[in-house]
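# no sequence on hand, only this structure:
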């Protein structure tokens, strides 16, 4: 067993936060309690809940690893984390709450009475959420295997079991309550490693000298320290993929519906963005320090050397930092797994709207268990290389429904045919682009992001097709009457 102090700290943290989520089971007595906290959450709980969804393994472990291998441009993820939540808070959270929806696909049921738009939206979003649900146990498993030597298959399945237990029992209340602890742990833990690591390595100037010596041998000297990396296309692509998809991230419908009133919801999303933004930045700094300490060795095993750096500095601080990374994983894995189960039941089982609260709760929990453990098996057996690249692909696939939702909410001339076929063309275009650039073009198509076709194709196709097709005037009038109503609690 390596570093028993750090291992005990991590075990205590995981057990403690999981038990807290389970204690919140008493607040999840029905389907609405479990999925949307029965509309009783305040600003702080929503803010930490949604901040956790933006962090996860990709924004900590993933950003640090990609900074090591590709340069500091990956730290743009920090800016995009704030912009993504601010975008939803200003333009989407209140409309979602007024419509009373729990999945983003339900926008199209209210707007057009369209099940096919709802199903296609769910397919796009579930593609991203499957990737997230795979990444989270993968990250926990890799860290635990590096620390204990236990085979990865065992640690990744155990990690999936932790997330499933925590989510299925605690529901949205459990996710928010534990995310309060997670957010504090992430900021304090990563901040401590970054500051103590800087001192451990002799200060910033020495860190820069060490990094320069390493990248000089890799051919990256001209691009590694550049905020644009090898060019602005990947940076812009990250913005499109990591930010523009967010309105269609169905988990934010859960949190929007959970707010006590409209003012609470809007403030919570802005506050959540401010909480989430520093986390990828701190992870990126740790990635720089990791490269400075281990040199070329860090380039060969970026994710494992992030673990080594924290533990080599000090076992107590290392334990706190690793617990923070695991906290980041659980903080996003729980709510997103919850939203995945909500979408499956509400979008793909239309009869569930007539079920009792108890029956719907059982369906949510059963789906959570099957979905979560299935994702853990894929994490164990699947070939995963760059976590951030995989997540950005998932983000890109959600951009078409995000644009369709935007047009449906803010352009009254949008038709059902325009929304559906615009989404379909964008989704297929993104899949085709990704497959072509990764499996046909030399160099795996680096710098050519699938978010470009998933953004520009529906951006043009939805209004064009809408202008060529007819709409239902009565359903449109009823939709906008409800959408534009000023609530007494706002």
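On my side now, so go ahead. Source: prediction; values computed, not measured. Numbers count the residues shown, from 1 in each chain.

# all contacts plus neighbour counts: C-alpha atoms, from now on.
Fine.

# which SS state does the residue nearest to residue 71 when sequence neighbours are not counted fall under?
Counting by C-alpha to C-alpha, 6 or more residues apart in numbering, residue 224 is the residue found nearest to residue 71 once chain neighbours are left out, at 4.1 Å. Here residue 224 takes the coil state, with states given by DSSP: H, G, I helix; E, B strand; the rest coil.

# so what's residue 224 up against?
By C-alpha atoms under 8 Å, 6 or more residues apart in numbering, the contact list for residue 224 reads 70-73, 215.

# mind running it again at 7 Å?
With contact set as C-alpha atoms under 7 Å, 6 or more residues apart in numbering, residue 224 has these partners: 70-72.

# and residue 63, by the same measure?
By C-alpha under 7 Å, 6+ apart, the contact set of residue 63 is 74-75, 280, 283-284, 388.

# mind checking how far it is from residue 98?
Between residue 63 and residue 98 the computed distance is 36 Å (C-alpha to C-alpha, to the nearest Å).

# then residue 272?
Separation of residue 272 from residue 98 (C-alpha to C-alpha): 21 Å.

# neighbour count winner among the two?
Neighbours around residue 272 and residue 98, counted as other C-alpha atoms under 10 Å, are more numerous at residue 272. The numbers are 27 against 18.

# do you know how far that one is from residue 278?
With distances taken as C-alpha to C-alpha, residue 272 is found 11 Å from residue 278.

# can you get me a residue count around residue 371?
By other C-alpha under 10 Å, the residues close to residue 371 number 20.

# for it, what is the enclosing helix or strand?
Element membership of residue 371, judged by DSSP states H and E, is helix 357-381.

# which SSE is immediately downstream of that helix?
Downstream of helix 357-381, the first helix or strand assigned by DSSP H and E is helix 387-410.

# re earlier: in the helix holding residue 371, which residues are buried?
Residues of helix 357-381 classed as buried: 357, 360-361, 363-365, 367-369, 371-380 (neighbour count, 16 or more other C-alpha atoms under 10 Å).

# repeat for stretch 15-28
Neighbour counts over stretch 15-28 (16+ other C-alpha under 10 Å) mark 17-22, 24-25, 27-28 as buried.

# repeat for stretch 38-54
For stretch 38-54, by 16+ other C-alpha under 10 Å, it's 38-39, 41-54.

# for comparison:
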């Protein structure tokens, strides 16, 4: 395959720009708090776009459009579920988590918050939650590396093995160097690039087919089922697709953005910005896959790439329909989606290893400088393991993401919700919810009972376990309840 010079130049400029931001953030990173949480200094715009970009990984431009292209509009139930779940997460969790983490020993990580919120002197909550993060995020990181490798493989004709390292290298560099601030600042740039690509591309595809009415006619002519929202879906299938929205309450990389906001008062504006961005991006991703059906139906001679792998639909449309310079910018949006999420996940894994395991069990007296450098080394370690997991070229992005998403949503989601909303939640309740949620996902995934997405039974059983074990045990101490009440009063203050 001949690699176009404009595309190579565009990618190179983009990657160098992200690395440069990483080195700029290096100068603002003075201690471990800065490296892991940016000193809680993010304003509304950066909080919103960073939360959105860290959420929408490679599946936004590859997995979701690919699913729509192969199965029709019925796959958009996922987007509907995600929109509802994200709005509820912003509305219920974001502001409360911001103030609760500050009142509970200025917690920097989710395991740190759980340990302080539930007065867990045994540290078992910290260990188990850190292990859940490491297991599921390593899988999640692998999905991002697969998406990046697919992009470099398709765009530059590289072997899959070489593309793995090429796709991950820049992300590893700026995360290693700049930490949370680098990740958040680059997320803002990447979110802007993603929304530009997802608005422009479907519009040009529709014009290339002959207009909206002609596009719909071609799609319907190929198969009327493509425009049927209920195609091949029963009640369980629809609930499973909507159930993706439950995952938001337990995603550590998204929750970290809420914790890093400069104030809980910034959250309301951030929610409006973030939800507008998200709705436009999801609508664009659905439109790329949907109207891509019409384009390749009219141009079957150009469909070799998408016939081999439907997840290449955005890549192929960008390369075919746009000037190479514009195509380079659009394809950089896929890299932006991959890099923004992968960098957040690497950083959360690093924080779990450094703050929750290394500092608490191996080096309690470690200096801030030592913790920053251990955090950087942990970024490298997790990245290498994720690359090894991604080595199988038959991996599919959406499948890997769905597994990790369900694991976090069921293990952490109910615990986070109860931790910020119910004063009576106890350590044993939180522990039971975490274990029941994670185990349910692992077991349900293997047996696929009822054809139901494993996050739904996992979330339900975890919630029941939290309530049951909390009510059966001794109530939290007066001090714990007082801290919760003070934080709650601050959240409701204007």
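That came in fine, so what should we check first? What you see is a predicted model; the values in this text were computed from it and never measured.

# picking that back up, out of the contacts of residue 63 of the first structure, name the ones that lie in strands.
Using DSSP state E, no member of those sits in strands.

# residues in contact with the alignment partner in the second structure of residue 325 of the first structure?
When the second structure is aligned by TM-score structural alignment, residue 325 of the first structure is paired with residue 334. Applying C-alpha under 7 Å, 6+ apart to residue 334 of the second structure gives the contacts 58, 61.

# same thing with residue 165 of the second structure?
Neighbours of residue 165 of the second structure in contact, by C-alpha under 7 Å, 6+ apart: none.

# translate it into the numbering of the first structure.
Taking TM-score structural alignment for the superposition, residue 165 of the second structure sits opposite residue 157 in the first structure.

# list of residues touching stretch 427-436 of the first structure?
397, 400, 450-451, 453-454.

# quick one: map residue 105 of the first structure onto the second structure.
Using TM-score structural alignment, residue 105 of the first structure pairs with residue 111 in the second structure.

# list the contacts of that match.
Each residue near residue 111 of the second structure by C-alpha under 7 Å, 6+ apart is listed here: 125-126, 129-130, 356.

# need those residues in JSON lines with secondary structure, can you?
As requested, the contacts of residue 111 of the second structure are arranged in JSON lines below (three-state DSSP):
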{"residue": "125", "secondary structure": "helix"}
{"residue": "126", "secondary structure": "helix"}
{"residue": "129", "secondary structure": "helix"}
{"residue": "130", "secondary structure": "helix"}
{"residue": "356", "secondary structure": "helix"}
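
# once you drop chain neighbours, what's closest to the aligned residue in the second structure for residue 466 of the first structure?
Counting by TM-score structural alignment, residue 466 of the first structure lines up with residue 470 in the second structure. Nearest residue to residue 470 of the second structure, sequence neighbours excluded (C-alpha to C-alpha, 6+ apart): residue 429, at 4.5 Å.

# burial of residue 276 of the first structure, as a residue count?
By other C-alpha under 10 Å, the residues close to residue 276 of the first structure number 28.

# any idea what it aligns with in the second structure?
Alignment note (TM-score structural alignment): residue 276 of the first structure maps to residue 278 of the second structure.

# which stretch of helix or strand covers its match?
Using DSSP H and E, residue 278 of the second structure falls in helix 266-298.

# next structured bit after that helix?
Criterion used, DSSP H and E; the element after helix 266-298 of the second structure is helix 304-308.

# got the buried residues for that next one?
Judged by neighbour count using 16+ other C-alpha under 10 Å, the buried positions of helix 304-308 of the second structure are residue 306.

# wait, residue 290 of the second structure sits on residue 68?
Yes - using C-alpha atoms under 7 Å, residue 290 of the second structure makes contact with residue 68 at a distance of 5.8 Å.

# one step back: take the buried residues of stretch 15-28 of the first structure and write them to TSV, including distance to residue 241 of the first structure.
Putting those into TSV (distance: C-alpha to C-alpha, whole Å) gives the following:
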residue	distance to residue 241 of the first structure
17	31
18	31
19	35
20	33
21	31
22	34
24	34
25	35
27	35
28	34
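
# list just the nearest of those residues to residue 297 of the first structure.
Nearest to residue 297 of the first structure among the buried residues of stretch 15-28 of the first structure: residue 17, at 34.1 Å, using C-alpha to C-alpha.

# now check the second structure for the residue matching residue 301 of the first structure.
Alignment note: residue 301 of the first structure maps to residue 309 in the second structure; criterion TM-score structural alignment.

# that match and residue 120 of the second structure, how far apart?
Note on residue 309 of the second structure: its distance to residue 120 of the second structure, by C-alpha to C-alpha, is 48 Å.

# and what of residue 71 of the second structure?
Taking C-alpha to C-alpha, one finds residue 71 of the second structure at 48 Å from residue 120 of the second structure.

# still on that earlier bit, among the contacts of stretch 427-436 of the first structure, who's most crowded?
The most crowded member of these, judged by other C-alpha under 10 Å, is residue 400 (37 neighbours).

# nearest residue to that one in space, please, no chain neighbours.
Using C-alpha to C-alpha, 6+ apart and skipping the chain neighbours, the partner closest in space to residue 400 of the first structure is residue 423 (4.8 Å).

# the helix or strand harbouring residue 216 of the second structure packs against which elements?
Assigning secondary structure by DSSP H and E places residue 216 of the second structure in helix 212-222. In terms of contacts (3 or more C-alpha pairs under 7 Å, 6 or more residues apart in numbering; DSSP states H and E), helix 212-222 of the second structure is packed against helix 160-209, helix 266-298.

# again, 6 Å this time
Identification of packing neighbours for helix 212-222 of the second structure by 3 or more C-alpha pairs under 6 Å, 6 or more residues apart in numbering; DSSP states H and E yields helix 266-298.

# for the helix it packs on, packing partners?
Where contact means 3+ C-alpha pairs under 6 Å, 6+ apart, helix 266-298 of the second structure is packed against helix 44-55, helix 63-71, helix 160-209, helix 212-222.

# list the buried residues of that helix.
Buried, per 16+ other C-alpha under 10 Å, within helix 266-298 of the second structure: 266-268, 270-275, 277-279, 281-298.

# ditto for stretch 3-14 of the first structure
Judged by neighbour count (16+ other C-alpha under 10 Å), stretch 3-14 of the first structure contains these buried residues: 3, 6-7, 9-10, 13-14.

# one more: stretch 316-335 of the second structure?
Neighbour-count burial for stretch 316-335 of the second structure flags 316-319, 324-335 (criterion: 16+ other C-alpha under 10 Å).

# counting only helices, which of those make the cut?
Judged by DSSP state H, these include 316-319, 324-335 as members of helices.
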